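> quick one: sequence and predicted model below, then my questions.
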Amino acid sequence: MTNRKSAGTGKTATMPATPAALTLSGQQYPNDGAGVSKGTLRRVVGASFIGNFVEWFDYAVYGYLAVTIAHAFFPEADKQTGLLLTFGLFAVSFFVRPLGGFVWGHIGDRVGRKNALSLSILIMSAATFAIALIPGYTVIGIWAPILLLLVRVVQGFSAAGEYAGASAFLVEYAPANRRGIYAAVVPASTATGLLLGSLIALLLSVSLSPDQMNSWGWRLPFLLAAPMGLIGRYIRTRLEDTPAFLALEKEDEAVKAPVTALFREHWRPLLIAVGAVVLNAVGFYVVLSYMPTYLSEVVGLSSSASFLATTVALATYIGFIFLTGLASDRFGRKRVLITASILFVLLTVPAFMLLATGNFLVILLVQILLGAMLTLNDGTLPSFLAELFPTKIRYSGFAVSFNLTNALFGGTALFASTLLIKLSGSDLAPGWYLMGAAVVSLIAVSLARETSKAPLQS
């Protein structure tokens, strides 16, 4: 046995020499998935999947229908300015995510992962549904974009708890040697949300006339959020919290101020986590969300062809995600994350040069390649970030680092890409931006320790 003081409390918890169980007050609590039934694991996977699915379905629809949304809320602006304003609203909603990270991290580490996730999905789905009900600019004038901004701020706040909470939930339930593949469910769920959003955008673009899309067609996808959110909340409320958190709760070992403990005692892994997320933040939005707009507005591909290429790339991305999770379990998180960064440094700009050819087959192959490269980062990052922090502050550490970085670089990626093209006059600007993000993540991950083979910190 080994003794370890809990952060922020001064209490000492007795830990086993192996990660098979937590032993507190003479009782054993399964850790790293030991003793958890397969049925429970399936329910945990489903509960973690659906919340992120709903969240990223919304982001996909907003990004893929950006041109139509710009017409509905900024009809008096020219096309490029309308896009900038629409993506600006997209970015502003991200600025509240660090605040959400603090709040949801505190709730998750103090009250429990399940409670935080059950509440966040309810707020998220309600806000997404509300977008479908906002009248356009021609009906209520300036109040239309103001209401859209307010709803997206609520979305940003609620979304701050989803990705981090689901990742922590899965990692704390997963078997010790399979944390990577289980945590890969989280980015897979985001990609599935994007995939459904892309499919619906494609269906609408080929089924409705431009007038129908501008007047009511764009609202239809947002209406789906309410039933999906209610289903997700029902699944989550029927689960127990993770064994690791229940053990801490029983011994009153939960930190009273987890965010304070995070900045005071775990600032080094926090800085590493922030740097590691940069490639994910920029890459995810540029490669999977901004790309249809880039292909149609910059390259000149038709809207239907742009959506089709992105849809195929997303389908392959989901498969690659799980392969990456398996690879990170076998070869280690650090090695896989470093490989991702190096590939983006070397291949991003050449990939954007090939996109500029306008050849559909070439574009499709390039998108599949970029998506596969991105999965090396995205499929490994959830388990890597969760393993960086001890149980007492795991939700806070993940939520703060992930949401702070996404606020600075993820939410602004669509706006920055559009602005950089306008300022530089170069269609390759998003590629250079993505390459720079890869350099930052490469440095950060190089400074990290390997986490895949070690037991979860208590």
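It's in.

> from now on I want contacts and neighbour counts done on CA atoms only, so please keep to that.
Fine.

> wait, what's in contact with Arg219?
Ile131, Ala132, Leu133 (CA atoms under 8 Å, 6 or more residues apart in numbering).

> let's see which of those end up in helices.
If you go by DSSP state H, those have Ile131 in helices.

> ok, and here's another one to check against it:
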Amino acid sequence: MNQKKLLAACAIGNIIEWYEFMIFGYFAAIIGTLFFPSSSSLGSLFKAFGVFAIGVLVRPLGGILFGHIGDRFGRKTALLVSIYLMSVPTVAIGLLPSYESIGIFAPIALLCIRVLQGLSMGGEYAGTIVYLVENTKTSKKGLYGSLAAFSLVLGMAAGSLVFAVFHALLTKQQLLDWGWRIPFLLSIVGLAWGLYLRVKLEDSGVFTELKEAGNLARIPIKEAFSESSKPLFQTVLIQCLLGVGMYTMTIFYANYAREHFASLSSVSPILLNTPGVIAIGLAAIVAGKFSDIFGRKNVLLYSAICSFFVSYLTIPLITHGSVESFFMAHIMLSTLTGCFLGSIPSFLAESFPTKTRYTCVALSNNLSMGIFGGTAPMVITYLIDKFHDPVIPNYYLMVSALITVLSIYFSKDKRLSPDKELSYAREFKHN
């Protein structure tokens, strides 16, 4: 498979995952109304974000499941199963009857679907990172790792675009009645394309060599904790800022702006979010390339330090009260989030040995996203409602940045002292 098709095969799963992530977030208010009737719109939104958080919290279990599949049976097998398990439940959301039709079974069914999606999410991104980094030249691992991260941004953009189109073409009542379902149903197109591309994948050279030598881990999760417990714990904390930043920038801010700025029309969340998403994507690619030049740890550390100070410095922009100042703060914070997003993939892959790499990357990423990221919109919504302070997100980001800075400081940059496995004797012709 040539390089373009390989990248497409890896990217499609992340695109579907974050496409669904975005449309669920954008339609959270409608989903809350239809599946969680409440006396207040904030109450329904809070419950919808709660279901959203549960889907993310089960990701570590998905990481263990798909890590076992990927480390025992191959990266290709894990990537095929994960895209199927993500797409089918997404389509199911679009077909699910509301609370008015089937009562309490509606939110229960939605919760079950989100659990299945969460399991898939636990293996998809990690598998993409591992597969791309294992099939790339040593000098380009940072760049290609950032392309895995960039595919997340493409999914965000797709979700934003679809939301904008439907909001422009349909009335609020049409969206409430049936329009919100169609974006979920559209994911069946991605499923068909993704399966077609991934069937043609081959397992990476380093995994194949490990398999032929009979050195595969029998119980990857057990060996991950027995041999890589320290880097596993460190990388969970290192990604704290990434989790909070991504979920706050892409989900919370759009809904917050929509609720608190009367001047914003129905397309205002897109106008606010899309430039931020573009900033995340561009910054991710640049940071990935820089990590090949200056080292993963250096790029991660300076990105986290800057995030701490910029989160504080943008407080006046949030409290100023204008759409323009709010928009400016969002762009600045999104750019720094992108820097972290682009440099973390190769850092994660290089932190663990081949035989437990899939398990460790998946578990590390998902524990961090579940603990710090998935709960961020719900916690921030609760704190703002309790304290009536619009800069709660900034304080939350500052605490996250501090945790990340300290964790990075005590970590090692494996790129600067690679072991034999990461020197990759086999270099692929398409590179």
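The structure has been received and is ready for your questions. Not measured: the values here are computed from a predicted model.

> which among the contacts of Arg219 of the first structure end up buried?
Neighbour-count burial (16 or more other CA atoms under 10 Å) applied to the contacts of Arg219 of the first structure gives Ile131, Ala132.

> what's the closest of the contacts of Arg219 of the first structure to Val349 of the first structure?
When those are ranked by distance to Val349 of the first structure (CA to CA), Ile131 comes first, at 35.9 Å.

> the closest one and Ala416 of the first structure, how far apart?
24 Å (CA to CA, to the nearest Å).

> what's the answer for Phe409 of the first structure, then?
9 Å.

> next one: Tyr285 of the first structure
When Tyr285 of the first structure is compared with Ala416 of the first structure (using CA to CA), they lie 11 Å apart.

> who touches both of the two?
Shared contacts of Tyr285 of the first structure and Ala416, defined by CA under 8 Å, 6+ apart, are absent.

> and the biggest helix by length in the first structure, what does it pack onto?
Counting residues, the longest helix found in the first structure (DSSP H) is helix 303-331. Packing partners of helix 303-331 of the first structure (3 or more CA pairs under 8 Å, 6 or more residues apart in numbering; DSSP states H and E): helix 179-183, helix 185-207, helix 291-294, helix 333-355, helix 360-378.

> so which of the ones you listed is the most packed in?
Greatest average neighbour count among these goes to helix 179-183 (a mean of 28), per mean count of other CA atoms under 10 Å.

> wait, doesn't Leu34 of the second structure sit right on Glu100?
Yes - at 7.4 Å, Leu34 of the second structure counts as touching Glu100 under the criterion of CA atoms under 8 Å.

> higher neighbour count, these two?
Between Leu34 of the second structure and Glu100, counting by other CA atoms under 10 Å, Leu34 is the more crowded of the two (21 against 12).

> so which residues of the stretch 151-300 of the first structure form helices?
In the stretch 151-300 of the first structure, the segments counted as helices under DSSP state H, counting those that start in this stretch are 162-173, 179-183, 185-207, 210-215, 220-223, 225-237, 243-250, 258-265, 267-284, 291-294.

> and these: which comes nearest Phe49 of the first structure?
Comparing the helices of the stretch 151-300 of the first structure by CA to CA, helix 185-207 comes nearest, at 5.2 Å.

> per the alignment, Phe409 of the first structure corresponds to what in the second structure?
Taking TM-score structural alignment, Phe409 of the first structure has Phe372 as its aligned residue in the second structure.

> contacting residues around its match?
Cys240, Leu241, Gly243, Val244.

> okay if I get these as TSV plus distance to His388 of the second structure and neighbour count?
Shown next, in TSV, are these (distance: CA to CA, whole Å; neighbours: other CA atoms under 10 Å):
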residue	distance to His388 of the second structure	neighbour count
Cys240	25	27
Leu241	23	30
Gly243	24	26
Val244	20	27
